[in-house]
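A.B. asks: pasting the structure only:
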């Protein structure tokens, strides 16, 4: 119960990784504040999480006043924020750069970059005053590599890693740690959307191709990503900050 009575705030909490993270922290005794755009989905997700202390918050992470509000309500409910899992993200519609729309590009950047930035802006104010806290940003192996048809998503995740490094340096004097996880494909509904985006009605073919690109020949589970998030938030990672961790079944070993 290493997170007993600790307050853990999670965005994108109704998604596969978000739910897995909530369950993992709840198992360790944490008090939870769960944020998602979809109120029905976040309510349903909470029913599967074994915790007596869960605050449910509906917010669009790309809107500053709504981010400020979810941070304010978490602070009002619990008095502090010990861990922030800055996890909300989308993949957008796949198209080559020459065919990509400005609207789709902007939408992905709003959620994946602006949403991460705003979460950091307001949560770090709380942690700075506490002189303690741990943040885990959800990046991607797409933040380290390129991918055809995914320029908007890849660019957004490169930006998350840049924000992660800068935030870690700014917060180091205050005892606040900031790290990121960089998963390859994770066996969640988001990956189903990516498969359909890539090959339409041949989504199962896309899945086999994606899995074959991983040396371990499979997707990660959401629970495996959550386990890394828990570790990076724990005292066992007390001297780790500004880092980004591949969790990709060896995929990163195939590149420079």
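C.D. replies: Great, that's in hand. Remember, it's a predicted structure, so these values are computed and weren't measured experimentally.
A.B. asks: switch to C-alpha atoms for all contacts and neighbour counts from now on
C.D. replies: Fine.
A.B. asks: Give the full set of residues in contact with residue 94.
C.D. replies: By Cα atoms under 8 Å, 6 or more residues apart in numbering, the contact set of residue 94 is 100, 149-150, 197-198.
A.B. asks: I should have written residue 171 there, sorry.
C.D. replies: 124, 128, 177-178.
A.B. asks: What is the most widely separated pair among those residues?
C.D. replies: 128 and 178 (12.1 Å; Cα to Cα).
A.B. asks: what's the burial count for residue 239?
C.D. replies: Residues near residue 239, counting by other Cα atoms under 10 Å, number 8.
A.B. asks: try residue 88
C.D. replies: 28.
A.B. asks: repeat for residue 123
C.D. replies: Neighbour tally, residue 123, other Cα under 10 Å: 26.
A.B. asks: Tell me which helix or strand it sits in.
C.D. replies: Residue 123 belongs to helix 115-130 when elements are defined using DSSP states H and E.
A.B. asks: Please apply the same query to residue 161.
C.D. replies: helix 151-171.
A.B. asks: what about the strands in the stretch 101-250 of the chain?
C.D. replies: Using DSSP state E, counting those that start in this stretch, the strands of the stretch 101-250 of the chain run over residues 133-138, 176-183, 244-247.
A.B. asks: got another, please set it beside the one above:
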């Protein structure tokens, strides 16, 4: 009964966020949109959940959206795509891109101490992450433990560095709201993906601990634990079990292939079609067993991100992790 009530509350919140994003608070069109005049930082914004969040923020009339990721060329493509999205806003959102390896301390310090030093960040969405090695720990080769581009370094360490940079800016302002993207694999056990699951579980503890540390500065920190979402990182998980370098999808045929690989830690591969997706094992079986039998979309995550960011909607919420997974974690 308690789980059912929690689900009803979450569904109600999501419906409210969708209505609010269109009509303003309580249907009043004169109330500012959710991100109006806000300056927002999005890490991992070149694809997947991060890009979906950036799109939603632009459509919600943010003043500035700063996107951070490794791939400079892909960032420019995203910037070009976002420029014309907020046609219904009173002003045009300024989109900035910052090619940065967030696992590199020097680059992160340069980003926050120089590039963004005078940027008063109101909101931050920390999405950067990778799948990394998928396989049982007993079979994990030595190379994975030495690979600085794998999940633990990129998902936890890099996010912690970015979070520190954002917190230092927000602490001076004595205000701010941050959403960190973890994973359902960090909420429950992750057989065959222990490195990935452990890195995401570490983020959950980081969110809860830091939220308490910075509450006195007027900063709220929350997290989201997505299930399977329609993003490149999900398609790469579909080729389980995996080895380095990461196996990607055929650009020409949009099918899984062992011939097309990506050595970059942020391995963004051409997507399968939705029809092909449901034929991939074991994902098709997983989706069929969920209460809501579909894969999630980046927008499903973006609406909750907006709810958690906005002070008008969630000012009494901090240190919380919200699972968005089609009801998977609600099952006994």
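C.D. replies: Structure received. Nothing here was measured: the structure is a model prediction, and the numbers come from that model.
A.B. asks: show me what contacts the residue nearest the centre of the second structure?
C.D. replies: Nearest to the centroid of the C-alpha atoms of the second structure, with distances taken as Cα atoms, centre = their mean, sits residue 127, at 3.2 Å. The contact partners of residue 127 of the second structure, taken as Cα under 8 Å, 6+ apart, are 42-45, 49-50, 180-182.
A.B. asks: now for it: what does it line up with in the first structure?
C.D. replies: Taking TM-score structural alignment, the alignment pairs residue 127 of the second structure with residue 87 from the first structure.
A.B. asks: One more: residue 153 of the second structure?
C.D. replies: Matched across to the first structure, residue 153 of the second structure falls on residue 110, judged by TM-score structural alignment.
A.B. asks: Find the helix or strand that the residue nearest to that match when sequence neighbours are not counted is a member of.
C.D. replies: Computed as Cα to Cα, 6 or more residues apart in numbering, the closest residue to residue 110 of the first structure that is not its neighbour in sequence is residue 62, at 5.5 Å. Counting by DSSP H and E, residue 62 of the first structure is held by no secondary-structure element, helix or strand.
A.B. asks: Return the distance of the counterpart of residue 214 of the second structure in the first structure relative to residue 88 of the first structure.
C.D. replies: Mapped onto the first structure by TM-score structural alignment, residue 214 of the second structure lines up with residue 171. Distance of residue 171 of the first structure to residue 88 of the first structure, computed by Cα to Cα, to the nearest Å: 22 Å.
A.B. asks: next one: residue 17 of the first structure
C.D. replies: From residue 17 of the first structure to residue 88 of the first structure the distance is 9 Å (Cα to Cα).
A.B. asks: what do you get for residue 162 of the first structure?
C.D. replies: In terms of Cα to Cα, residue 162 of the first structure sits 17 Å off from residue 88 of the first structure.
A.B. asks: one step back: tell me the spacing between the match of residue 127 of the second structure and residue 202 of the first structure.
C.D. replies: For residue 87 of the first structure, the distance to residue 202 of the first structure - Cα to Cα - is 29 Å.
A.B. asks: One more: residue 37 of the first structure?
C.D. replies: From residue 37 of the first structure to residue 202 of the first structure the distance is 29 Å (Cα to Cα).
A.B. asks: Those two: who's more crowded?
C.D. replies: residue 37 (17 against 12).
A.B. asks: Please say which position in the second structure that one maps to.
C.D. replies: Residue 37 of the first structure maps onto residue 70 in the second structure, by TM-score structural alignment.
A.B. asks: That match contacts residue 101, correct?
C.D. replies: Yes: with contact defined as Cα atoms under 8 Å, residue 70 of the second structure reaches residue 101; the gap is 5.3 Å.
A.B. asks: From residue 20 of the second structure, how far out is the residue nearest to the centre of the second structure?
C.D. replies: Note on residue 127 of the second structure: its distance to residue 20 of the second structure, by Cα to Cα, is 24 Å.
A.B. asks: Equivalent analysis for residue 122 of the second structure, please.
C.D. replies: Taking Cα to Cα, one finds residue 122 of the second structure at 19 Å from residue 20 of the second structure.
A.B. asks: gap between residue 169 of the first structure and residue 138 of the first structure?
C.D. replies: Residue 169 of the first structure is 18 Å from residue 138 of the first structure, by Cα to Cα.
A.B. asks: quick one: which of those two has more around it?
C.D. replies: residue 138 (26 against 15).
A.B. asks: how much does the helix holding residue 123 of the first structure stray from the second structure?
C.D. replies: Superposed on the second structure, helix 115-130 of the first structure shows a mean distance of 0.8 Å to its aligned residues (mean Cα distance after the TM-score superposition for the first structure).
A.B. asks: between that helix and helix 151-171, how many degrees?
C.D. replies: 10 degrees (axes from the mean of the first three to the mean of the last three Cα atoms, to 10 degrees).
A.B. asks: list the contacts for the equivalent of residue 2 of the first structure over in the second structure?
C.D. replies: In the second structure, residue 2 of the first structure lines up with residue 34, judged by TM-score structural alignment. Listed by Cα under 8 Å, 6+ apart, the contact partners of residue 34 of the second structure are 20-21, 24, 60-61, 306, 310.
A.B. asks: conserved subset of those residues in the first structure?
C.D. replies: Contacts from the contacts of residue 34 of the second structure that recur in the first structure, judged by both residues aligned by TM-score structural alignment, their matches' Cα atoms under 8 Å, are 60-61, 310.
A.B. asks: ok, and the most crowded of the residues you listed?
C.D. replies: residue 61 (26 neighbours).
A.B. asks: Not counting sequence-adjacent ones, nearest residue to that one?
C.D. replies: Using Cα to Cα, 6+ apart, the closest residue to residue 61 of the second structure is residue 36 (4.7 Å).
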